[in-house]
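Visitor: just to be clear, the model below is a prediction. Sequence and coordinates:
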Amino acid sequence: MIPAPVVARGPLADVNPVAKLGAALLIAFPLILTVDVVSALVALVLEIPLLVAAGLGWGAFWRRTSPVWIAAPLAAVTIALYGEPSGTVHLEWLLVRVSDGSLALAAATFLRVLALALPGVVLFSTVDPTDLADGLAQRVRLPARFVLGALGGMRLVGLLVDDWRELAIARRARGVADTGRVRRLLGMAFALVVLALRRGATLATSMEARGFGGTARRTWARESRWGARERALLCAGLGISLTAIAVSVATGAWNFILGPS
């Protein structure tokens, strides 16, 4: 089920979702080109004002970002144990080899995951899918048919959970859910796919009947606004990206992952 947008009161809470998407992509750009501690740490520190300005409460922040805080240490531990060894080897056992190089790479990976994921998760916690669709169609000029179809599909994702629950109750009522757990799960999954395809076909027909597939210029019930705050957010994302690159290059830590080995 798609999480409902969080009600927040921060300065960035009601900024156009396209600006939030653009800022997250700008911040991520240098981090996908290099794996080093300096660029990731600089980006993470500079992201703190954006995270605060998003307006999430502490409870909502930790709930929404909990998968990131779980994934980052797991990725770092995996790299530390099985990464390419270099320098002094501290531990070696079977396939496990912990060295200075693998530990440095693990630290860079940990910070990189946090710097990449936290802005996107926090900024998009306050985004309504309809507002995002309006922005993508009106500001980015994506095809309205594609945007509205994707929005309709996203709105129906939550129904899959209800369908799964109803299938389980129905099978239990018929006495076919007591044995053969694997067979039962496969049968329910197939039934869920059938239900999803039927609902998708009905949705497509309904949207076509209402003119969503037309080629004429479409009007919008709500205007996707764009102003100084949106431009400032994009500039902030670009500033974080350029600063992380500059500091990493100046300190000699830049490690271009697409460069020659």
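Guide: Good, I have the coordinates. Numbers count the residues shown, from 1 in each chain.

Visitor: switch to C-alpha atoms for all contacts and neighbour counts from now on
Guide: Will do.

Visitor: which residues does stretch 141-156 contact?
Guide: With C-alpha atoms under 8 Å, 6 or more residues apart in numbering as the test, stretch 141-156 has contacts from Ile2, Pro129, Thr130, Ala133, Leu136, Ala137, Gly200, Leu203, Ala204, Phe212, Gly213, Arg218.

Visitor: in what helix or strand does Arg97 lie?
Guide: Arg97 belongs to strand 96-99 when assigned by DSSP states H and E.

Visitor: quick revisit: so which of the contacts of stretch 141-156 comes closest to Ser66?
Guide: Lowest distance from Ser66 to these (C-alpha to C-alpha) belongs to Ile2, with 15.9 Å.

Visitor: okay, now the one to match up with it:
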Amino acid sequence: MTLLETRARTGAMARINPVAKLGASALIAVPLILTLDMVSAAVALALECVLFLFAGIGWREFWVRTWPVWLAAPLTGVTIALYGEASGTVYFEWFLVHISDGSLALAGATTLRVLAIALPSVVLFITVDPTDLADGLAQTWRLPARFVLGALAGLRMVGLFVDDWRALELARRARGVADRGRIRRFLGMAFALLVLSIRRGAKLSTAMEARGFGASTRRAWARPARFGGQEWMLLLIGAVISASAIAAAVATGTWNFILGPG
């Protein structure tokens, strides 16, 4: 368990059912997916920043977890600015590259849209424990327990891949075969890791079956997944953010329903 994971579980969002976090992320994302305009994305992002203050995570952790989003959003905007649909004044044109008022407006809207959709999902799921998520999916959404517990067991094993990879690398170095061709070395280690994963999965499956995880009878849960006031409040906040973004875009006349005609 890392230091970031330990701190995340003490935050304000740690006690909320992960299913509610899934729902809130969906409520925020769906309206932004249906439109491409700067106003709705900017309003949603501004309201989300207020929500982040109550997530119970430090600024260092926030930047460490979200830096890929901050990197991907501007890169997406640059691509749209260069290759987006040209309209209005054209500032630069060469082959397929067209930089114009229209492409720059689309670039700004796309950048804000990526940030508004991705950031709340990342921040909300920083505080999600895999076991709590499995409990919520099985008890709240009534998903099959066998599928949920199998996915949880597999997710718990992901962290072992890094340790296995390092162990394989050290073993190959000890045998003097670690410096012969990077591609060949990578393929050999990947195959060895695949074999180890299959063996571990078979052993884990047998152990779970022996403990009754695959039984057809109704199972009990060690930690009940509750869905109460806090969860409904988070869903309400997500709905308010979406409604505010839509209302602002419609009021300013910038609402651009991308699935509509034309």
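Guide: Nice, I can see it. This is a predicted model, so every value here is computed, not measured.

Visitor: mind checking the TM-score on these two?
Guide: Aligned and superposed, the two chains score 0.95 in TM-score terms (TM-score structural alignment, normalised by the length of structure 1); 261 aligned residues with a C-alpha RMSD of 1.7 Å.

Visitor: residue range for whichever helix or strand comes after the strand holding Arg97 of structure 1 in structure 2?
Guide: Reading on from strand 96-99 of structure 1 to the C-terminus, the next helix or strand found by DSSP H and E is helix 100-124. Under TM-score structural alignment, helix 100-124 of structure 1 corresponds to residues 101-125 of structure 2.

Visitor: now the helices for structure 2?
Guide: For structure 2, the helices defined by DSSP state H occupy 3-8, 18-34, 38-52, 59-83, 101-126, 130-139, 145-156, 158-174, 182-210, 229-252.

Visitor: packing partners for the strand holding Arg97 of structure 1?
Guide: Packed against strand 96-99 of structure 1 by the contact rule (3 or more C-alpha pairs under 8 Å, 6 or more residues apart in numbering; DSSP states H and E) you find helix 58-82, strand 89-93.

Visitor: average offset between that strand and structure 2?
Guide: Superposed on structure 2, strand 96-99 of structure 1 shows a mean distance to its aligned partners of 1.2 Å (mean C-alpha distance after the TM-score superposition for structure 1).

Visitor: buried residues in that strand?
Guide: Residues Arg97, Val98, Ser99 are the ones in strand 96-99 of structure 1 that count as buried (16 or more other C-alpha atoms under 10 Å).

Visitor: residues in contact with it?
Guide: With C-alpha under 8 Å, 6+ apart as the test, strand 96-99 of structure 1 has contacts from Ala80, Leu81, Tyr82, Gly83, Pro85, Ser86, Gly87, Thr88, Val89, His90, Leu91, Glu92.

Visitor: show me what contacts the second one?
Guide: When you say that, I think you mean Leu81 of structure 1. Contacts of Leu81 of structure 1 (C-alpha under 8 Å, 6+ apart): Val96, Arg97, Val98, Ser102.

Visitor: again, but for the last one
Guide: By C-alpha under 8 Å, 6+ apart, the residues touching Glu92 of structure 1 are Val98.

Visitor: picking up where we left off before, which one of the helices and strands packed on strand 96-99 of structure 1 lies closest to Ala19 of structure 1?
Guide: Short answer: helix 58-82, nearest of those by C-alpha to C-alpha, at 20.2 Å.

Visitor: what's the average distance of that closest one to structure 2?
Guide: Averaged out, helix 58-82 of structure 1 is 0.8 Å away (mean C-alpha distance after the TM-score superposition for structure 1).

Visitor: do you know which of the helices and strands packed on strand 96-99 of structure 1 lies nearest Arg9 of structure 1?
Guide: helix 58-82 (12.6 Å).

Visitor: for that closest one, buried residues please.
Guide: Quick answer for helix 58-82 of structure 1 (16+ other C-alpha under 10 Å): Ala60, Phe61, Arg64, Thr65, Val68, Ala72, Pro73, Ala76, Val77, Ile79, Ala80, Leu81.

Visitor: distance to Val182 of structure 1 for these - can I get that in JSON lines?
Guide: Putting those into JSON lines (distance: C-alpha to C-alpha, whole Å) gives the following:
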{"residue": "Ala60", "distance to Val182 of structure 1": "36"}
{"residue": "Phe61", "distance to Val182 of structure 1": "37"}
{"residue": "Arg64", "distance to Val182 of structure 1": "32"}
{"residue": "Thr65", "distance to Val182 of structure 1": "32"}
{"residue": "Val68", "distance to Val182 of structure 1": "31"}
{"residue": "Ala72", "distance to Val182 of structure 1": "32"}
{"residue": "Pro73", "distance to Val182 of structure 1": "32"}
{"residue": "Ala76", "distance to Val182 of structure 1": "34"}
{"residue": "Val77", "distance to Val182 of structure 1": "33"}
{"residue": "Ile79", "distance to Val182 of structure 1": "34"}
{"residue": "Ala80", "distance to Val182 of structure 1": "36"}
{"residue": "Leu81", "distance to Val182 of structure 1": "34"}
